[in-house]
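Peer 1: Turn this into a structure:
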Amino acid sequence: MREFTYVRAAEVGQAVATVSADPEACYLAGGTTQLDLMKDGVLEPGRLVDITRLPLRGVRLDGDTLRVGALTTMEELAADPYVSARAPFVREALLLGASVQLRNMATIGGNLLQRTRCRYFRDPTVPDCNKRRRGTGCAAVTGAARMHAILGASEHCIASHASDLAVPLVALDAIVRVRGSAGERTIPLTDFYLLPEATPDVEHMLGQGELITAVDVPLPPEGTRSGYLKVRDRMSYEFALTSAAVTLLLDGGLIREARVALGGVGTVPWRAREAEEILRGAPAGPAAFREAAERAVRDPFTMPGTAFKVELAKRTLTRALRTVAGVAS
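Peer 2: The predicted model follows:
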């Protein structure tokens, strides 16, 4: 691990000014991913600015929106009564996303910014990784790939996004609140993540020194059903092969409103808007669910190791819709 300078920030403005002025500086919160990458030599910051004591923690309800402080832990958000009552699929994603020990350390802001689990990105001895160094190639395209993306992927990068939490938050149109040297701004989470295209090393819209301060989570209308289904190789402490976050507002046997997002298959948390269009106004049943699944996984970019994910993703979404709607298979 490279030697670095450690600074503990006393207030938000100080933290932002310090990191904004130093291209080799970055923030440190829970550190559950960041420190591993530093030990592996993938990340080599010259300065760490500890933000854990900043007043950016807590959850409060403002109308029908939850304001979640960026330093709120995963466990704290999972325990929030409004999340349990109005958006249980957010709680499900949090509980399935990490062990209880990690949930008590990892922050919401850090979870949204966690780096991919691509084995080639995380191994600095592999030279071909556009996400680590642009223009070097993508070893996953020609190597063994199983945990990789099929949506939003290209020959430049097939690394999948790792966050479980981001999947239901994308479905809910969450808003990220950011503070930087130029002031504050808000970014819809659906716009926050950037497709790799020719610049896989640029993963999100944050500039140097910009700090996530909170996430606004609009709660679905009363009566909305939701669910998060995660398919993985083992039941404990494993990342998703595929996942689906679904909300349905039913009116008799018809679907009045639907929201759908996929995880484990996208280079970013994948909002399936075409699937939502199919579901709105349709009878809640297998035919609509399967058609929605077909629309959700259109034009996949597959390799021999990831081709199985096309059908698995469709079945995952179909099952999630059936479960949430209470429709027998």
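
Peer 1: use CA for all of it now, contacts and neighbours both
Peer 2: OK.

Peer 1: quick one: Lys230 is in a helix?
Peer 2: No - counting by DSSP: H, G, I helix; E, B strand; the rest coil, Lys230 is not found in a helix; it is strand.

Peer 1: How many residues are close by the nearest residue to it once chain neighbours are set aside?
Peer 2: Nearest in space to Lys230, with sequence neighbours left out and distances taken as CA to CA, 6 or more residues apart in numbering, is Ser243 at 4.3 Å. Ser243 sits with 25 neighbouring residues when counted by other CA atoms under 10 Å.

Peer 1: same question, Ile255
Peer 2: Neighbour tally, Ile255, other CA under 10 Å: 21.

Peer 1: For the helix or strand that contains it, name the packing helices and strands.
Peer 2: Assigned by DSSP states H and E, Ile255 belongs to strand 254-263. Helices and strands touching strand 254-263, by 3 or more CA pairs under 8 Å, 6 or more residues apart in numbering; DSSP states H and E, are helix 166-171, strand 242-251, strand 270-271, helix 273-279.

Peer 1: ok, back up a step: okay but the residue nearest to Lys230 is in contact with Thr316, surely?
Peer 2: Yes - in this structure Ser243 lies within contact range of Thr316 using CA atoms under 8 Å: 6.5 Å.

Peer 1: Overlap in contacts, the two.
Peer 2: Each of 229-231 lies in contact with both Ser243 and Thr316 under the rule CA atoms under 8 Å, 6 or more residues apart in numbering.

Peer 1: what's the neighbour count on Ala159?
Peer 2: Neighbour number of Ala159 under other CA under 10 Å is 33.

Peer 1: Repeat that for Glu277.
Peer 2: 16.

Peer 1: how about the strands in this structure?
Peer 2: Assigned strands in the chain, in chain order: 5-8, 25-28, 47-50, 59-62, 65-69, 175-180, 183-188, 211-218, 225-231, 242-251, 254-263, 270-271 (criterion: DSSP state E).

Peer 1: Quick one: those as a markdown table, columns for distance to Thr136 too.
Peer 2: Below are those laid out as a markdown table (distance: least, CA to CA, whole Å):
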| stretch | distance to Thr136 |
| --- | --- |
| strand 5-8 | 30 |
| strand 25-28 | 24 |
| strand 47-50 | 26 |
| strand 59-62 | 42 |
| strand 65-69 | 37 |
| strand 175-180 | 31 |
| strand 183-188 | 30 |
| strand 211-218 | 29 |
| strand 225-231 | 32 |
| strand 242-251 | 28 |
| strand 254-263 | 27 |
| strand 270-271 | 26 |
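
Peer 1: Would you do the same for the sequence below? I want to compare the two.
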Amino acid sequence: MREFAYERAARVRDALTAVAGDPGARFLGGGTNLVDLMKSGVEEPTRLVDVRRLPLDGVEVTPDGGVVLGATTTNSDAAAHPEVRHRFPAVTQAVLAGASGQLRNMATVGGNLLQRTRCGYFADLSRACNKRDPGSGCAAFDGIHHNHAVLGHSPHCVATHPSDLAVALAAFDAVVHYETLDGAGELPLSRFYLPVGDRPDRETALPPGALITAVALPGSAAGLRSRYRKVRERASYAFATVSVAAALDVRDGVVRDVRIALGGVASHPWRAASAEAVLRGNRPTAEHFRACAEEALSAAEPLRDNGYKVPLARNLIEAVLAELTGTENR
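Peer 2: The predicted structure is shown next:
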């Protein structure tokens, strides 16, 4: 590990000033991802600005019935908060599926959204990776990619995003709030992550030097029946092979609202908006669930060795929707 400067910020503006003009500076939250990348040489920051003691933690209920998660709130505190559990149960389920208790106690909400991919080629400095070294190529495209993307990828990068929490947040139309030296801003999670394109190293739409301050879940999604289900290669804590966050509102025998987001299949949480349109306004039947799942994967372009993810994701969507309507055993 190379030498770097370290400072602890007492105010948000102090943190923003500390990284301004220094492209090698990084904000440090729980460090559960960044420190690992520093140890492997993938990240070599010139300066770490510790933001854990900024007044950005806690969970608040908004007047419209939504919830705001402070950026430095630990994953454990976010998952355990009674209002999160009551209003957005899939968020709690996603956090609990994501990591061990020790990691949840350290990792922060803001840092969770900014996790880097766990692609083995990204972490291996001897192999080509456009996300780590732009223009070097993508060794995974023709290499070991059984757990890589089937949606939204490009020849420049086929890695997947590792966050479980972000998948649930995507299903609920979360909004990311941030601060810069020029003032505050916000980004819907649907626009927070950038498409892979030919520059996979550019991962988010955050302005340079911006600090995430909170993530807001709108009241329009509060109280919906929701579930987060994750398939992984081992029963202990592992990154998703495929995951589904879904929420459903059925009234008078008709689906009034449905939200579906997928994890483990793309470079960012994948909101299946066209699949939702197939189900919305119809009866919650097995046939409609199947049509919805088919539409969700209609744009899939599996690689040589990960085609199994397509039927796996379809089946998982159907299973979660059936669970939400209590029809899984019928």
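
Peer 1: care to give me the TM-score?
Peer 2: In this superposition the chains share a TM-score of 0.97, using TM-score structural alignment, normalised by the length of structure 1; 328 aligned residues with a CA RMSD of 1.1 Å.

Peer 1: returning to that earlier point: Ala144 of structure 1 is nearest to which of the helices and strands packed on strand 254-263 of structure 1?
Peer 2: strand 242-251 (17.7 Å; CA to CA).

Peer 1: Following superposition onto structure 2, what is the mean distance for that closest one?
Peer 2: Between strand 242-251 of structure 1 and the aligned residues of structure 2, the post-superposition mean distance stands at 0.6 Å (mean CA distance after the TM-score superposition for structure 1).

Peer 1: how about that strand: buried residues?
Peer 2: Across strand 242-251 of structure 1, burial judged by 16 or more other CA atoms under 10 Å covers 242-250.

Peer 1: Relative to structure 2, what is the average displacement of the lengthiest helix in structure 1?
Peer 2: Ranked by residue count and defined by DSSP state H, the top helix of structure 1 is helix 308-325. Superposed on structure 2, helix 308-325 of structure 1 shows a mean distance to its aligned partners of 0.8 Å (mean CA distance after the TM-score superposition for structure 1).

Peer 1: Strand 254-263 and that helix, what's the angle between them?
Peer 2: When axes from the mean of the first three to the mean of the last three CA atoms, to 10 degrees is applied, the directions of helix 308-325 of structure 1 and strand 254-263 differ by 140 degrees.

Peer 1: List the buried residues in helix 308-325 of structure 1.
Peer 2: By 16+ other CA under 10 Å, the buried positions in helix 308-325 of structure 1 come out as 309-310, 312-325.

Peer 1: follow-up on the earlier one: which among the helices and strands packed on strand 254-263 of structure 1 is found nearest to Gly152 of structure 1?
Peer 2: Closest to Gly152 of structure 1 of these, according to CA to CA: strand 270-271, at 8.5 Å.

Peer 1: I'd like the distance from that closest one to the chain centre, please.
Peer 2: Using CA atoms, centre = their mean, to the nearest Å, the mean C-alpha position of strand 270-271 of structure 1 is found 10 Å from that of the whole chain.

Peer 1: for stretch 30-44 of structure 2, same thing?
Peer 2: 19 Å.

Peer 1: Quote the end-to-end distance of it.
Peer 2: 17 Å (CA to CA, to the nearest Å).

Peer 1: Over to stretch 227-238 of structure 2?
Peer 2: First-to-last distance for stretch 227-238 of structure 2 - CA to CA - comes to 19 Å.

Peer 1: just stretch 201-220 of structure 1 next, same as before
Peer 2: Start-to-end, stretch 201-220 of structure 1 (CA to CA) is 34 Å.

Peer 1: which parts of it are buried?
Peer 2: Those would be 201-204, 206, 208-220, for stretch 201-220 of structure 1 by 16+ other CA under 10 Å.

Peer 1: Could you tell me which residues make contact with the spatially closest residue to Cys138 of structure 1 that is not a sequence neighbour?
Peer 2: In space, and not counting its chain neighbours, Cys138 of structure 1 is closest to Cys129: 4.8 Å by CA to CA, 6+ apart. Cys129 of structure 1 makes contact with 120-121, 136-139, according to CA under 8 Å, 6+ apart.

Peer 1: mind running it again at 6 Å?
Peer 2: 136-138 (CA atoms under 6 Å, 6 or more residues apart in numbering).

Peer 1: Top of the residues you listed by number of neighbours, please.
Peer 2: Cys138 (25 neighbours).

Peer 1: picking that back up, dump the helices and strands packed on strand 254-263 of structure 1 into a markdown table; add distance to Gly305 of structure 1 as well.
Peer 2: What follows is these, written out as a markdown table (distance: least, CA to CA, whole Å):
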| stretch | distance to Gly305 of structure 1 |
| --- | --- |
| helix 166-171 | 23 |
| strand 242-251 | 14 |
| strand 270-271 | 20 |
| helix 273-279 | 25 |
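
Peer 1: closest to Ala85 of structure 1 out of these?
Peer 2: strand 242-251 (13.4 Å).

Peer 1: what comes into contact with the closest one?
Peer 2: So strand 242-251 of structure 1 is in contact with 168, 224-231, 256-265, 313, 317, going by CA under 6 Å, 6+ apart.

Peer 1: if you set the cut-off to 7 Å instead, what comes out?
Peer 2: 89, 167-168, 223-231, 255-265, 313, 316-317, 320-321 (CA atoms under 7 Å, 6 or more residues apart in numbering).

Peer 1: Any quick ChimeraX command for the buried ones out of these?
Peer 2: Remark: buried members of the contacts of strand 242-251 of structure 1, expressed as a ChimeraX selection using 16+ other CA under 10 Å:
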select :89,167,168,224,225,226,227,228,229,230,231,255,256,257,258,259,260,261,262,263,264,265,313,316,317,320,321
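
Peer 1: that older thread, need the shared contacts of Ser243 and Thr316 of structure 1 in a markdown table (columns: distance to Ala21 of structure 1).
Peer 2: Converted to a markdown table, those look like this (distance: CA to CA, whole Å):
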| residue | distance to Ala21 of structure 1 |
| --- | --- |
| Leu229 | 42 |
| Lys230 | 41 |
| Val231 | 42 |
